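[1] what's the 3D shape of this:
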Amino acid sequence: MVNVGILGATGMVGQRFIQLLDKHPDFDITALAASERSAGKRYEDATTWYLDEAMPESVKDIEVCETKPEAMSNDVDILFSSLPTDFAAKIEPAFAQDYIVASNASAMRMVPDVPLVIPEVNPEFLGLIETQQKNRGWDGFIVTNPNCSTIALTLTLKPIYDAYNINKVYVSTMQAISGAGYNGVPSMAIVDNIIPYIGNEEEKMESETLQLLGSFEDGVVKDADFKLSASCHRVGVVDGHTEAVFVELDKDEDIDDIKQTMANFKGRPQELGLYSAPKNPVIVKEEEDRPQPRLDRSADGGMAVTVGRVRKDAAMDNSFKYVLVGHNTVRGAAGASVLNAELINKEIL
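    Predicted coordinates for the structure are as follows:
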């Protein structure tokens, strides 16, 4: 068993980490870290539990430590980070001197020597770890996963990108309120309303997606060569991001072939049989009214992305469009980091 800890363990994503790691066959939670006000308390006493499944018994009596390297037990191999961006930028590098950090935070995602990874999409980017350790003199390292909306989009684009030539992608998101954290969106702001702006979300989608679909050669990542435009919006759904995607190819392609290409897609996690890997990363639905967040966000434990309404786009030549739903706090956050750690455990440790 690999001993793991969670940074930011009392927050919503931290709680999702605990839910996903409880009874994991390869990972054992031995450390939970949070703010100074939570340190020294039993986890159950330090935490307001937000998830609909009960707090696992295995973590209730763990004493929460402060989020700093000197407070962390030496008996930990991998740390999962769900820290706020500003704090993560300072503290994750401090931990990475000695620990492996699988981060869901955005602070280090676009740093040139830090791998930004979706295991089905670009597992070869883990090759940056050696460069990172050499550059920084660390014994540990940091691996990041992308933004929640980026993960869902990129998983669906990867089979298309590999099979065809993409010219342009337009995406319009309808993002769940849980993506902003429990206190992130006041009820008076979102009830009977749509908020047409999420800070830095569009920029993240546009830059991260192109990097993830890019190439890794001679220790350097080169972005994919197509144009991507995103418009991001917050809607009154608790969990599950919905995205309307428009893809322009360099020539006309059969729509049934496109559907099959997405439905048949598998990656390295499926080849390795990783514990958290969905059987099919992309599930294609034929019903005219699917996918829907309430019905499809939990597909394969929330680790698969569901696609529907795949159809030609009459407004643009050589184009098609579709709708996707992905679980933003599972596949889009904690589950993404866990799958990254499973890949690291299998291929690097």
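
[2] use CA for all of it now, contacts and neighbours both
    Will do.

[3] check contacts around A107.
    By C-alpha atoms under 8 Å, 6 or more residues apart in numbering, the contact list for A107 reads 85-86, 88-89.

[4] what helix or strand is it located in?
    Assigned by DSSP states H and E, A107 belongs to neither a helix nor a strand.

[5] circling back: turn the contacts of A107 into CSV, columns for distance to I29, neighbour count and secondary structure.
    Converted to CSV, the contacts of A107 look like this (distance: C-alpha to C-alpha, whole Å; neighbours: other C-alpha atoms under 10 Å; DSSP: H, G, I helix; E, B strand; the rest coil):
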residue, distance to I29, neighbour count, secondary structure
T85, 23, 13, helix
D86, 25, 11, helix
A88, 20, 21, helix
A89, 24, 15, helix
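
[6] tell me which of those residues is nearest to K251?
    When the contacts of A107 are compared for distance to K251 (C-alpha to C-alpha), T85 comes out closest, at 41.0 Å.

[7] wait, the closest one sits on S106?
    Yes. T85 is within contact range of S106, at 5.8 Å (criterion: C-alpha atoms under 8 Å).

[8] where along the stretch 51-200 of the chain do the strands fall?
    Here the stretch 51-200 of the chain has its strands, by DSSP state E, counting those that start in this stretch, at 65-66, 78-81, 100-103, 141-144, 166-175.

[9] could you verify my assumption that S81 touches G8?
    Yes. Assessed by C-alpha under 8 Å, S81 is found in contact with G8 at 6.5 Å.

[10] what residues are shared contacts of the two?
    Between them, S81 and G8 share the contacting residues G14, judged by C-alpha under 8 Å, 6+ apart.

[11] so for the two, which sits in the more crowded spot?
    S81 (27 against 23; other C-alpha atoms under 10 Å).

[12] how much space between that one and D223?
    Relative to D223, S81 is positioned 26 Å away (C-alpha to C-alpha, to the nearest Å).

[13] ok, S276 - contacts?
    S276 touches 303, 335, 338-339, 342, counting by C-alpha under 8 Å, 6+ apart.

[14] to check against the first, give me the structure of this:
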Amino acid sequence: MAVRVGVLGATGAVGQRFIQLLDDHPTFELAAVTASESSVGRSYRDAAKWRVDTPIPDDVAEMEVVATEPDAVPDDLDLVFSSLPSSVAADVEPDFAEAGYVLSSNSSNLRMAEDVPLTIPEVNAEHLELIEVQRDERGWDGALVKNPNCSTITMTPTLAALDEFGLERVHVSTLQAVSGAGYSGVTSMEIIDNAIPHIGGEEEKMETESRKLLGEFDGSGVELHGADVSASCNRIPTIDGHLENVFAELADDPSVEDVAAAMEAYPGLDLPSAPEQLIHVFDDPLRPQPRLDRMTGEGMAVCAGGIQETAGGVKYNCLAHNTIRGAAGAAVLNGELLVEDGWV
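    Got it, this is the predicted structure:
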């Protein structure tokens, strides 16, 4: 039986990725799309300026866009995906959860709330148990689950693989694609022939979210991982794919071969959107590259390369597709986990 789903904020950049990824999904049946008031009542085709690299699905194109309110969507939705701006989501998502809807959200609000699961299914699926704490504390019949920031999700699986060597400290510098800022986020005059050495709020997200994702769930909350994380975030003129330079200090002294083996052996999951191999490691020091490697595992894999030993640890590069694994695909995968584990 299909799981009926809706998408909040379906006309934006990440919302369109949701529509693309949900087309012909083996589990999910799209039954509702919402957007801002200016789009309500219009067909999705007319409301969305479709920019994704596959055609707009015919059945979705003629769907009527409804308001982003619990009373406006069908009451038989099993799961709701959210790609709302965080300022909007902060007010709307709790209303949906209180009304009994289960939400898998890409929005940044409440990611670090103590009772909200922040999950990468291959890394910390057990954190979904926080839903019980959340329902007890907030009195919700529904639930709210978050996926992390697009730069955090690129790095964190590789850190999870390194944790067996005693992860103590992380320094990361990012080279982030313009799509991470949305269609109107960075103008061409700003980014062409340029690099922007600051992305507001991004560094803090990487430094805090990664520690929550790697933390231990003790039955009532998550104890943050003890590693210190320091980030420097930069915008560069690539379209998709965040490339990151990571320096990890470790208690042990693994070889390059040990690190590569740990990353390649890091276990994946048997879920429809999960890649067969979560982390793909390149021997070629010139890889990964955004244009060549962002679609590895249909955009859901993390790529790593350039592994070298350094004083006290290792350095390497990692890459992921920021609007697929880093956004809509991450939320869809969380939705699949919610179904698999019986929360939906």
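
[15] TM-score them against each other, please.
    The TM-score (TM-score structural alignment, normalised by the length of structure 2) is 0.98; 341 aligned residues with a C-alpha RMSD of 0.8 Å.

[16] contacts only, for the closest residue to A163 of structure 1 other than its chain neighbours.
    Spatial nearest neighbour of A163 of structure 1, excluding adjacent residues (C-alpha to C-alpha, 6 or more residues apart in numbering): T261 at 7.6 Å. Each residue near T261 of structure 1 by C-alpha under 8 Å, 6+ apart is listed here: 159-160, 163.

[17] Provide the aligned range in structure 2 for stretch 120-133 of structure 1.
    Counting by TM-score structural alignment, stretch 120-133 of structure 1 falls onto residues 122-135 of structure 2.

[18] what about structure 2, which of the contacts of T261 of structure 1 hold up?
    With both residues aligned by TM-score structural alignment, their matches' C-alpha atoms under 8 Å, the contacts of those that structure 2 also has are 159-160.

[19] generate a PyMOL selection restricted to the buried subset of the contacts of T261 of structure 1.
    In PyMOL syntax, the buried subset of those is picked out as below (16 or more other C-alpha atoms under 10 Å):
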select buried, resi 159+160
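
[20] and which of the contacts of T261 of structure 1 is nearest K41 of structure 1?
    Using C-alpha to C-alpha, P159 comes nearest to K41 of structure 1 of these, at 46.8 Å.

[21] tell me the helices in the stretch 101-250 of structure 1, going along the chain?
    With DSSP state H, counting those that start in this stretch as the criterion, the stretch 101-250 of structure 1 has helices at 128-136, 148-163, 187-190, 201-212.

[22] winner for burial among the ones you listed?
    Highest mean neighbour count of those: helix 148-163, a mean of 22 (counted as mean count of other C-alpha atoms under 10 Å).

[23] that helix: how far from the chain's middle?
    On the basis of C-alpha atoms, centre = their mean, to the nearest Å, helix 148-163 of structure 1 is displaced by 12 Å from the centre of the chain it belongs to.

[24] and what of stretch 271-280 of structure 2?
    14 Å.

[25] buried residues in it?
    Those buried within stretch 271-280 of structure 2 under the rule 16+ other C-alpha under 10 Å are 273-275, 277-280.

[26] same check, this time on stretch 1-18 of structure 1
    Those would be 3-18, for stretch 1-18 of structure 1 by 16+ other C-alpha under 10 Å.

[27] mind checking which of those land in strands?
    Of the buried residues of stretch 1-18 of structure 1, the ones assigned to strands by DSSP state E are 3-7.

[28] okay, the residues you listed in a markdown table with distance to Y50 of structure 1 next?
    Formatted as a markdown table, these follow (distance: C-alpha to C-alpha, whole Å):
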| residue | distance to Y50 of structure 1 |
| --- | --- |
| N3 | 25 |
| V4 | 22 |
| G5 | 20 |
| I6 | 17 |
| L7 | 17 |
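
[29] how close does C150 of structure 2 get to G219 of structure 2?
    Separation of C150 of structure 2 from G219 of structure 2 (C-alpha to C-alpha): 27 Å.

[30] also M155 of structure 2?
    Plainly put, M155 of structure 2 is 26 Å away from G219 of structure 2 if you go by C-alpha to C-alpha.

[31] from the contacts of A107 of structure 1, pick the one nearest L228 of structure 1.
    T85 (24.5 Å).

[32] translate the closest one into the numbering of structure 2.
    Match for T85 of structure 1 (TM-score structural alignment): S86.

[33] right, and that match touches S107 too?
    Yes. Counting by C-alpha under 8 Å, S86 of structure 2 touches S107, with 5.2 Å between them.

[34] Throw the strands of the stretch 51-200 of structure 1 into JSON lines and include distance to E44 of structure 1, thanks.
    Shown next, in JSON lines, are those (distance: least, C-alpha to C-alpha, whole Å):
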{"stretch": "strand 65-66", "distance to E44 of structure 1": "13"}
{"stretch": "strand 78-81", "distance to E44 of structure 1": "19"}
{"stretch": "strand 100-103", "distance to E44 of structure 1": "24"}
{"stretch": "strand 141-144", "distance to E44 of structure 1": "28"}
{"stretch": "strand 166-175", "distance to E44 of structure 1": "30"}
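
[35] closest one to I29 of structure 1 among those?
    Closest among the strands of the stretch 51-200 of structure 1, using C-alpha to C-alpha: strand 78-81, at 9.7 Å.

[36] other residues contacting that closest one?
    Residues outside strand 78-81 of structure 1 that contact it (C-alpha under 8 Å, 6+ apart): 2-8, 14, 17, 88, 92, 99-105, 337-338, 341.

[37] map S276 of structure 1 across to structure 2 for me.
    By TM-score structural alignment, S276 of structure 1 lines up with S273 in structure 2.

[38] quick one: its match from L159 of structure 2, how far?
    21 Å.

[39] do the same with A311 of structure 2
    For A311 of structure 2, the distance to L159 of structure 2 - C-alpha to C-alpha - is 17 Å.

[40] on that earlier part again, redo the buried residues of stretch 271-280 of structure 2 as a markdown table? Include distance to P197 of structure 2.
    Formatted as a markdown table, the buried residues of stretch 271-280 of structure 2 follow (distance: C-alpha to C-alpha, whole Å):
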| residue | distance to P197 of structure 2 |
| --- | --- |
| S273 | 33 |
| A274 | 32 |
| P275 | 32 |
| Q277 | 32 |
| L278 | 29 |
| I279 | 27 |
| H280 | 28 |
